[in-house]
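Enquirer: here is a sequence together with a model predicted from it:
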Amino acid sequence: MASAPSGLWQDRAFILFWTARVVSIGGSTITAVVLPILVFQLTGSALQTALLATLEVLPYFAFGLIAGALADRVDRRRIMVGCNLVQALLVASIPIAAALGALTLTQIYVVAVLVMTAFVWFDAANFGALPALVGRGQVVAANSAIWAATTVVGIVAPAVGGGLAAAVGAANVIALDATTFLLSALLLALVARPFNQARTEPAAPEPILRRTLSDIREGLVFLWRQRLVRTMTLVGFGNSFSAGAVVGLLVVYAVQALGLPETDGRIGLLYTATAVGGLAASLLLPPLARRFPVGRITLAGLAAHMAVLVAVALAPSFWSGVVLIGLWQLCNTLVIINGIALRQQVTPDHLQARVNTTARMVAWGGQPFGAAVGGALAEALDVRAALLLVGIGVAASVVYGWFSPLRDAAPSVTTEATVEAQP
C-alpha cells in the first residue's frame, strides 16, 4: 500500500471504493480456490475441472462489447451495485443446494457462468469509475493500491479457503462469498462522488440499439488505431492462453504433479502463492514504470513468464512448486496491470469502459482456449506435459512483441497524457 500517495488515503470516496474491492475480491478468492476443488471432488476429471476456467471467461466474449458501450452511457455505480447483489444470490445457491443434497456439476457450471456474466458488467463500469474518482494522474497509484491490498487479502484467503474446505466441506465455504458481495454493494452505494465524468449528450439522442452499436464501433476504432494499446492487447492474448491453462489446472497440478490428496488443505497454498506473486508485481510496477518504457516492461514480463512456466512444469516437490507458481504469477500480473494502466491513461473518459472491456476481452480471450487445451492435454498425457506444451502461447507473444512497436515504445505508464489515436 505504500505505493499510493498519501492523498488517496485522505479521500473518503477512494477509501470506500478500495474497501469494497478488497472485501469482494477476498470472498471471490476463496471461491476461486474452492470451486475447482469441488468440481474435482465430484468428477476426478482434469478436463472437467479445467472446463470451469473456460466457462468463467466465455461471458467476456458474449457481453464484453455491449457491457463496455453501455457502461460509458449509464450510471456506473448502479451497474456495480446491481451486479454485486445478483452475484450474492447466485453464489448463495451453491451451499443451499448442497445442504439439500441437490448440488450438481451442471449447477456449478451455470452459477460460474452467470456470476462471471455479472462480473463483466461490473468490471466494465469499474474500469471507467476509477479514473473518474481519482483522476488520471492517480490511476497507476490507485490501481497499485487496489492490487496490493487485494493480493494481501489473497495471501490469507486461499489458505483459509483450502483449510475450511477440508474442515467443513467445499460447498459450505462458498457462503462467505455471498456475504462479501452484499458488503461490497453497500460500500459502493455509500460513495458520494459520481462514477462518471460529466459529458454533453446530443439534443436528440439516437435509439438505444443504434447508439450502442455506434459506441462499440467507436471503441473498436480507438483500440485499433492506438498502436501501443493495440499491440499490448494482442500480446495479452498469448499471455492469457498460457495463464488460462495454469489457472484451470492448478488443483490438478497439486494432486497429480505435486502429490497432494484432493482434500488436502495445502492446495490453497498454491493460490496463496499466486497472491504473493500478484502483490509483488503491484508493488514493482510503479518504480519500474518510472525507469523503463512501457513496452520493455511488458516484453520482460512475457519472457520471464515463459521461462518460469517451464520450471513450474518440472517442479520436483510441493514447496518448489509453490515458490515457482508465485514467481509465475508475478510475471503474469506484471503484464496484466501494465496493460491496464496504459489503457486507462491514454483513453478518454467517455471511451474508458468500452475500450478497456474490449481490450480485456481480446487480451484475456486466450484464457478459455488455454484452459480447454490444457485440460485436454492433461487428460490425454499428464499435467506436466500439458503445462510445457501450452507455453507456446506466451512464446508467440514474446516473438510478436519483439518485432512490434512495443519493443521501442517510449512512453511510461506514469506519464499523465492522453495519446491521440494513431494509424
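Expert: Yes, it's here. Numbers count the residues shown, from 1 in each chain.
Enquirer: CA atoms for contacts and neighbours, from now on please.
Expert: Fine.
Enquirer: remind me, longest helix of the chain?
Expert: With secondary structure taken from DSSP state H, the chain has its longest helix at helix 12-43.
Enquirer: what packs against it?
Expert: Counting contacts by 3 or more C-alpha pairs under 8 Å, 6 or more residues apart in numbering; DSSP states H and E, helix 12-43 packs against helix 46-71, helix 105-134, helix 139-168, helix 170-173, helix 175-189, helix 250-252.
Enquirer: most tightly surrounded among those?
Expert: Mean neighbour count, computed with mean count of other C-alpha atoms under 10 Å, is highest for helix 250-252 among those, reaching a mean of 27.
Enquirer: contacts for that one?
Expert: Taking C-alpha atoms under 8 Å, 6 or more residues apart in numbering as the criterion, the residues outside helix 250-252 that touch it are 36, 37, 40, 46, 49, 262, 267, 270, 383.
Enquirer: could you do stretch 149-166 as well?
Expert: Contacts of stretch 149-166 from elsewhere in the structure, counted by C-alpha under 8 Å, 6+ apart, are 1, 21-22, 25-27, 29-31, 33-34, 170-173, 263-276, 278-279.
Enquirer: out of the contacts of helix 250-252, who has the most neighbours?
Expert: Ranked by the number of neighbours (other C-alpha atoms under 10 Å), the contacts of helix 250-252 place residue 267 first, at 30 neighbours.
Enquirer: how about the helices in the stretch 151-300 of the chain?
Expert: Under the criterion DSSP state H, counting those that start in this stretch, the stretch 151-300 of the chain carries helices at the ranges 170-173, 175-189, 208-225, 227-248, 250-252, 267-291, 294-313.
Enquirer: to residue 133, which of these lies closest?
Expert: helix 175-189 (12.0 Å; C-alpha to C-alpha).
Enquirer: alright, now check it against this:
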Amino acid sequence: MPSYYLAATLARFADEMVAFTLVLLVLDRTDSPTLAGITGAAYALPAIITGPLLGAWLDRTSHRRSALAVNQATLALVMLGLLAVVGHSATWLAPALAAIAGATLPLVSGGFTSMLPSLFRPERLARANSFESVSFSAATIAGPATAATVAAVVSVDAAVVLIVVAAACSIVAISRLPALPPVGGGGESFLSSVVGGLLHLARTPRLRASTVTSTLLMGFTGILLIALPLHMVELGMPKSAAGYLWTAIELGSVTTTLVLARLQSRWHPEYVVMLSVALYGLVLLTWPLATTFAVLVVLAIAAGLTEGPALPAMFAARQQYSPPHLQGRVSTTAASLRVGASALGQATAGVLVPVIGTHTALVTVGLGLVAASTLGRLTSPHTPATPHRPAPRG
C-alpha cells in the first residue's frame, strides 16, 4: 500500500532528522558533548517505559491513525520549543522537552510495523518486510544527510524547522491510512496485556536472540551518534559532515536489503540478525584507520552492506515467532528496548568520548557489536522453531 509507506517514511524521516539534529543543535549552541548526550538520551529513554504500554493499547484499539498523528504533532511542537530554549534558558529545559517528544517514539517504528500483518496477506509479508526495511533505510539516508546539508548551507535552526514541516506532512499522509480493527485484548486486563508482550519476548528463545542482538546494536549506535560529529573535527571536517556517514551506511544497507530480499527467507531470521551485526562490528573496527573523510565514507558504505540484512530479519523474527494478537505489543516493546538502549549509549558517550577519544570509541563500538552477536547466540540455545503464521487479512 503506497499510502502506508508514504506515511511511515515521512514520520521516520522526521524522526531520523531529530536524532542527528538534536546533537548538532546542542553542540552548536552550548559546545557541550555532555548536554548533547543527555538531551539525546532524554529523547529516547522514555520509550523503555512507554513502549510496552503503547503496544498493549495498540492491540486493543481501533484508533491507531489518531495515535500516530498525535505523535507527529507532539514532535513538531517540541522541536519548536527546543528552537526557543536551547542555549537561551536553563539547561534542564532541553532534556525535558526532548523527553516529551520521546514518550511516544515507539509509535514511529513499532506502531507502524505492527500494522503489517493486518495489511498484507501472509504470503506477501516477506516482501512487505523488505519494503518496510527500505522505508527505514530511506528515512535514515535522507534524514541525516538533509540535516547535515541544511545545517551546513543554512543553519541548524533551519534543520529544526524542516523537521516541523516533515512532521506536519506525515500527519496528512497518516490521515489516508485505513482504519484497522483491534487484534487483541479480549477479556484480558490491560496490565496482563502489557506483561504478556514482555513475557513473550523473554520466553521465546529465537525471538529473544534477535531482540538481544538488535537492542545492543542500537546501544552502540547511540555511542556513534555522539562520537562521529566529534570525530569529524579530527579529520578537518565540520561536525555536520557526520550526517553523510549515516547516509553512506544506509546506502549500503538498502542495497543488500533489496538484493537479498528473496534469499533471506531461506535462513532463520535470528541467525541473519546475529551474523549481520557481527560483520557490521568487524567493518567498524577499520574506521579508526581512515585518515581522510573520503576513505571513511567508503568504509561506511561497506559497513552498511553488512548491516543491511539485519532489519528485515528482525521484523521477520517478530512476525514468525509471535501470534497475531501479540504483534503490536511485541513490536513496540522491542522498539522501546532498542530506543532505550540508544538513549543509554548516547548518555554514556556524552561523558566517555571526550575522555577516551573518538578513535577508542569507534573501536569500542566495533568490538561491542561482535560481542552483541555472541550474546544473542548464547541467549538462544538450540530449540525447534515454532513460527506463528498470521491469518490472512485484506
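Expert: Arrived safely, thanks for sending. Small disclaimer: the values here were computed from a predicted structure and weren't measured.
Enquirer: quick one: TM-score?
Expert: For these two chains in superposition, a TM-score of 0.87 is obtained (TM-score structural alignment, normalised by the length of structure 2); 390 aligned residues with a C-alpha RMSD of 3.0 Å.
Enquirer: ok so, going back, figure out how far the longest helix of structure 1 is from the centre of its chain.
Expert: Using C-alpha atoms, centre = their mean, to the nearest Å, the distance from the centre of helix 12-43 of structure 1 to the centre of the chain it belongs to is 11 Å.
Enquirer: and what of stretch 398-414 of structure 1?
Expert: Averaged C-alpha coordinates place stretch 398-414 of structure 1 at 22 Å from its chain's average position (C-alpha atoms, centre = their mean).
Enquirer: stretch 273-284 of structure 2 now?
Expert: Stretch 273-284 of structure 2 has its average C-alpha position 17 Å from the chain's average C-alpha position, going by C-alpha atoms, centre = their mean.
Enquirer: equivalent analysis for stretch 182-197 of structure 2, please.
Expert: 25 Å.
Enquirer: buried residues in that stretch?
Expert: Judged by neighbour count (16 or more other C-alpha atoms under 10 Å), stretch 182-197 of structure 2 contains these buried residues: 182, 183, 184, 185, 193, 194, 196, 197.
Enquirer: which other residues reach it?
Expert: Applying C-alpha under 8 Å, 6+ apart, the set of residues contacting stretch 182-197 of structure 2 from outside is 52-53, 55-62, 324-326, 329-330, 333.
Enquirer: tell me the one of those residues nearest residue 268 of structure 2?
Expert: Checking those one by one against residue 268 of structure 2 (C-alpha to C-alpha), the nearest turns out to be residue 330, at 18.2 Å.
Enquirer: I'd say that closest one and residue 201 touch.
Expert: Yes. Taking C-alpha atoms under 8 Å as the contact criterion, residue 330 of structure 2 and residue 201 are neighbours in contact, 6.8 Å apart.
Enquirer: which of those two has more neighbours?
Expert: More neighbours sit around residue 330 than around the other of residue 330 of structure 2 and residue 201, counting by other C-alpha under 10 Å; the figures are 32 against 24.
Enquirer: list the contacts of that one.
Expert: Residues near residue 330 of structure 2 by C-alpha under 8 Å, 6+ apart: 52, 55, 197, 198, 200, 201, 318, 322.
Enquirer: again, 10 Å this time
Expert: Residues counted as contacts of residue 330 of structure 2 (C-alpha atoms under 10 Å, 6 or more residues apart in numbering) are 51-52, 55-56, 59, 110, 114, 194, 196-201, 207, 318-319, 321-324, 336.
Enquirer: measure the residue in structure 2 sticking out farthest from the centre to residue 60 of structure 2 for me?
Expert: For structure 2, the largest distance from the centre (C-alpha atoms, centre = their mean) belongs to residue 187, which lies 32.6 Å off. When C-alpha to C-alpha, to the nearest Å is the yardstick, residue 187 of structure 2 and residue 60 of structure 2 sit 11 Å from each other.
Enquirer: wait, which of the contacts of stretch 182-197 of structure 2 is closest to residue 231 of structure 2?
Expert: Of all these, the one sitting nearest residue 231 of structure 2 is residue 333; the distance, using C-alpha to C-alpha, is 32.7 Å.
Enquirer: what do we get in structure 1 for the closest one?
Expert: When structure 1 is aligned by TM-score structural alignment, the residue opposite residue 333 of structure 2 is residue 358.
Enquirer: quick check: closest non-adjacent residue to its match.
Expert: Nearest in space to residue 358 of structure 1, with sequence neighbours left out and distances taken as C-alpha to C-alpha, 6 or more residues apart in numbering, is residue 65 at 5.7 Å.
Enquirer: which residue in structure 2 aligns with that neighbour?
Expert: That one, residue 65 of structure 1, aligns with residue 52 by TM-score structural alignment.
Enquirer: got the contact list for its match?
Expert: Under the criterion of C-alpha under 10 Å, 6+ apart, the contact list for residue 52 of structure 2 reads 58, 106, 193-198, 328-337.
Enquirer: and if we set it to 7 Å?
Expert: Contacts of residue 52 of structure 2 were listed using C-alpha atoms under 7 Å, 6 or more residues apart in numbering, and they are 194, 329, 332, 333.
Enquirer: counterpart of the first one over in structure 1?
Expert: Going back to what we said before, that points to residue 194 of structure 2. With TM-score structural alignment as the criterion, the equivalent of residue 194 of structure 2 in structure 1 is residue 216.
Enquirer: cool, residue 357 of structure 2 as well?
Expert: In structure 1, residue 357 of structure 2 lands on residue 382 (TM-score structural alignment).
Enquirer: and its match, how far from residue 376 of structure 1?
Expert: Distance check for residue 382 of structure 1 against residue 376 of structure 1: by C-alpha to C-alpha, it reads 9 Å.
Enquirer: with residue 32 of structure 1 instead?
Expert: 21 Å.
Enquirer: same question, residue 169 of structure 1
Expert: Between residue 169 of structure 1 and residue 376 of structure 1 the distance, using C-alpha to C-alpha, works out to 28 Å.
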